[in-house]
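1. sequence and predicted structure, then a few things I'm wondering about:
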Amino acid sequence: MPRFAANLSTLYPEQDFPDRFAAASADGFDAVEYLFPYAYAAGELRARLDGHGLRQVLFNAPPGDWEHGERGLAALPGREAELREGVDRALEYAAALGSPRVHLMAGLVAPDADRARHRDTYVANLAYAARQAASAGVDILIEPINTRDIPGYFLNRQADAHAVVQEVGAPNLKVQLDLYHCQIVEGDLTTTLRRDLPSGRVGHLQIAGVPDRHEPDRGELNLRHLCAVIDDLEYDGWIGCEYFPAAGTSEGLDWLRALRTEFPHTSPKDHA
């Protein structure tokens, strides 16, 4: 049951961020995700969502000093207080925006780092975040990311993510499976989907073309096949479109229009 959410951090770069909500709605999306909401008042973003009939399905918790290269705090010893402040802030925005999911980024580690120590920190921070989010009805997500795009990122492989989720043991801690990152790191996407989606530990999917991160039907992925697998597995979550358009965003959505023909239930505004 493929349902696609527009990632407003990457799509519609030809428009200012606040105007991307209208553009996504006009192209038939009924849900959005993006990296960070914190540059805007939550009320302003909620008005954009409501005004264009959109739902918020995902955003990231504060990642540390993003502008200076930080990519999350959850696996960084000594940053626990900042991490907890960020979780609290993210949950405030999640409540205001009606977002049921928040992605908590792990962070960068040096090649010679004590990975066991980082992992212990990661597990403890994720357990804290999941506890805080549970009372708000929010899922905390973790995402394996390829080290070509983000060298040094702590979490890279699906099995490692699932092992952490199982160790923490919180029902609202789940894996964000980005098929773009997964293809680059380990491939075997069909087997991965068939193995992991039925586990209940995957809370969100994302997709982009490989290797250039353009439209998902460009490059080495067989998008039609992957959507058929996802449909066959009766996945009822969202697929975030986190890619960089090769040209104009709307002009590049032929792949989505084709899928709406083949999978009519991907049509917009059909989902409560």
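-> Yep, that arrived.

2. rest of the way, CA atoms for contacts and neighbours
-> OK.

3. now do the buried residues in stretch 205-220.
-> Across stretch 205-220, burial judged by 16 or more other CA atoms under 10 Å covers 205-210, 212-218.

4. ditto for stretch 159-170
-> 161, 162, 164, 165, 168, 170.

5. what does stretch 64-71 give?
-> For stretch 64-71, by 16+ other CA under 10 Å, it's 64, 71.

6. endpoints of that stretch, how far apart?
-> Counting by CA to CA, to the nearest Å, you get 7 Å between the two ends of stretch 64-71.

7. now stretch 110-117
-> First-to-last residue span, stretch 110-117, CA to CA: 12 Å.

8. from the chain's centre, how far out does that stretch sit?
-> 25 Å (CA atoms, centre = their mean, to the nearest Å).

9. measure stretch 8-28 end to end?
-> 14 Å.

10. scratch that, stretch 62-77 is what I was asking about
-> End to end - CA to CA - stretch 62-77 spans 16 Å.

11. other residues contacting that stretch?
-> 36, 79-80, 82-83, 86-87, 89-90, 104-109, 117-123, 125-126, 153-154 (CA atoms under 8 Å, 6 or more residues apart in numbering).

12. what about versus this one:
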Amino acid sequence: MPRFAANLSTLYPEHDFPDRFAAAAADGFEAVEYLFPYAYEATELRRRLDAHGLQQVLFNAPPGDWDAGERGIAALPGREAEVREGVDRALEYAAALDCPRVHMMAGLVPQNADPAPYRATYLPNLAYAAEQAATVGVDILIEPINGRDMPGYFLSRQADAHAVVQEVGAPNLKVQLDLYHCQIVEGDLTATLRRDLPTGRVAHLQIAGVPDRHEPDAGELNLRHLMSVVDELGFDGWIGCEYFPKAGTSEGLGWRHKFQGENA
């Protein structure tokens, strides 16, 4: 049976962020993820998790200046010192929150730029992050992101992500497979799942409806079929619900009840 984690950056927008933990627990979620924890003290987030019996399963390393439009810095030449500072900060939060996975965003590159210097920066930064994370039992994740939602993002295709993981060669460097992004970029989701999940390189899945990123059963994806493939392949990781509810979050969770029973 799929294990769904609520993404608190996108779900429950009707609540202030600290109150989203309670809302997710009230709807039967047992795990949460979100973009960034750094606006809050780790002790406060830990208190919210514990109070509502939730696991923290994923968050992102510092992405550079998000408000100014940056979307990660791991592949950006000249930002190596900032990357290392960010890794240290992320791992401090991961330890405090008992979070086993941290996603490192690659960043945006100019149109038609030579990818070589970016890749030459990206791989050593990921190797450093994985080495540091291994000492505290944390996996570092990389995620291909579609260029429609995030134009210029350095990493967009699954094969490229797996090639990076294999080249770095760290056992705790893994891929975050978002079926929403993958469908937009390359499609063929069933074949992708059957090809990539058995490798052991995929540590986390995410879902949302395509094309509008609403509830995951809305649009062109056959969610029941995809989740049956995930089960068939024995994937036991978490599946993050990173979508924007069309109306109220709780009111739109009927799709989840189909997988986890009417009391979910």
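-> Received, thanks. Keep in mind the model is a prediction, meaning the values are calculated, not measured.

13. TM value for the aligned chains?
-> With the length set by TM-score structural alignment, normalised by the length of the second structure, the two chains reach a TM-score of 0.99; 264 aligned residues with a CA RMSD of 1.0 Å.

14. restricted to buried residues, select the contacts of stretch 62-77 of the first structure in PyMOL.
-> To isolate the buried members of the contacts of stretch 62-77 of the first structure in PyMOL, using 16+ other CA under 10 Å:
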select buried, resi 36+80+83+86+87+90+104+105+106+107+108+109+118+119+121+122+123+125+126+153+154
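
15. how many neighbours does the counterpart of residue 233 of the first structure in the second structure have?
-> Residue pairing (TM-score structural alignment): residue 233 of the first structure is matched to residue 233 of the second structure. If you count neighbours by other CA atoms under 10 Å, residue 233 of the second structure ends up with 13.

16. identify each buried residue in stretch 245-264 of the second structure, please.
-> 245, 249, 253, 256, 259.

17. how about the residues you listed, which pair is most distant?
-> Using CA to CA, these reach their maximum pairwise distance at 245 and 259, which is 18.3 Å.

18. name the residues that touch the helix ranked longest in the first structure?
-> If you go by DSSP state H, the first structure has its longest helix at helix 115-134. For helix 115-134 of the first structure, the surrounding residues in contact (CA under 8 Å, 6+ apart) are 74-77, 80, 83-84, 87-88, 91, 106, 139-140, 164, 167-168, 170, 172-173.

19. which of the helices or strands spans the residue of the first structure positioned farthest from its centre?
-> Ranked by distance from the centre of the first structure (CA atoms, centre = their mean), the top residue is residue 112, with 28.4 Å. Element membership for residue 112 of the first structure (DSSP states H and E) is empty, with no helix or strand holding it.

20. then residue 268 of the first structure?
-> Assigned by DSSP H and E, residue 268 of the first structure falls outside every helix and strand.

21. which stretches of the second structure form strands?
-> Secondary structure of the second structure (DSSP state E): strands at 3-7, 31-33, 55-60, 101-103, 139-142, 173-178, 202-207, 238-241.

22. can you redo those as JSON lines with distance to residue 188 of the second structure?
-> Converted to JSON lines, the strands of the second structure look like this (distance: least, CA to CA, whole Å):
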{"stretch": "strand 3-7", "distance to residue 188 of the second structure": "22"}
{"stretch": "strand 31-33", "distance to residue 188 of the second structure": "26"}
{"stretch": "strand 55-60", "distance to residue 188 of the second structure": "26"}
{"stretch": "strand 101-103", "distance to residue 188 of the second structure": "24"}
{"stretch": "strand 139-142", "distance to residue 188 of the second structure": "20"}
{"stretch": "strand 173-178", "distance to residue 188 of the second structure": "13"}
{"stretch": "strand 202-207", "distance to residue 188 of the second structure": "15"}
{"stretch": "strand 238-241", "distance to residue 188 of the second structure": "19"}
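
23. to residue 194 of the second structure, which of those lies closest?
-> When the strands of the second structure are compared (using CA to CA), the closest one is strand 202-207, at 11.4 Å.

24. what's the mean deviation for the closest one versus the first structure?
-> Strand 202-207 of the second structure, aligned to the first structure and superposed, deviates on average by 0.3 Å (mean CA distance after the TM-score superposition for the first structure).

25. quick one: what's aligned to residue 4 of the first structure in the second structure?
-> Match for residue 4 of the first structure (TM-score structural alignment): residue 4.

26. that match touches residue 31, doesn't it?
-> Yes. With contact defined as CA atoms under 8 Å, residue 4 of the second structure counts as touching residue 31 (7.3 Å).

27. how close does residue 112 of the first structure get to residue 155 of the first structure?
-> The value you get for residue 112 of the first structure to residue 155 of the first structure, if CA to CA is used, is 15 Å.

28. same deal with residue 221 of the first structure?
-> Counting by CA to CA - residue 221 of the first structure and residue 155 of the first structure are separated by 22 Å.

29. how about the helices in the first structure?
-> Using DSSP H, helices in the first structure cover 20-26, 42-51, 80-97, 115-134, 158-168, 179-185, 189-196, 223-232, 254-262.

30. in the second structure, what range does stretch 244-257 of the first structure match?
-> Counting by TM-score structural alignment, stretch 244-257 of the first structure corresponds to 244-257 in the second structure.

31. just stretch 131-150 of the first structure next, same as before
-> Using TM-score structural alignment, the partner range for stretch 131-150 of the first structure is residues 131-150.

32. for the matching stretch, buried residues please.
-> Buried residues in stretch 131-150 of the second structure (16+ other CA under 10 Å): 131-133, 137-146.

33. swap in stretch 34-51 of the first structure?
-> Those buried within stretch 34-51 of the first structure under the rule 16+ other CA under 10 Å are 34, 35, 36, 37, 42, 45, 46, 48, 49.

34. quick one: contacts for the residue nearest to residue 104 of the second structure when sequence neighbours are not counted?
-> Spatial nearest neighbour of residue 104 of the second structure, chain neighbours left out: residue 61 (5.4 Å); criterion: CA to CA, 6 or more residues apart in numbering. Neighbour list for residue 61 of the second structure: 36, 86, 87, 89, 90, 102, 103, 104, 105 [criterion: CA under 8 Å, 6+ apart].

35. let's have these in JSON lines, adding distance to residue 228 of the second structure.
-> Putting those into JSON lines (distance: CA to CA, whole Å) gives the following:
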{"residue": "36", "distance to residue 228 of the second structure": "31"}
{"residue": "86", "distance to residue 228 of the second structure": "37"}
{"residue": "87", "distance to residue 228 of the second structure": "35"}
{"residue": "89", "distance to residue 228 of the second structure": "37"}
{"residue": "90", "distance to residue 228 of the second structure": "34"}
{"residue": "102", "distance to residue 228 of the second structure": "27"}
{"residue": "103", "distance to residue 228 of the second structure": "26"}
{"residue": "104", "distance to residue 228 of the second structure": "29"}
{"residue": "105", "distance to residue 228 of the second structure": "29"}
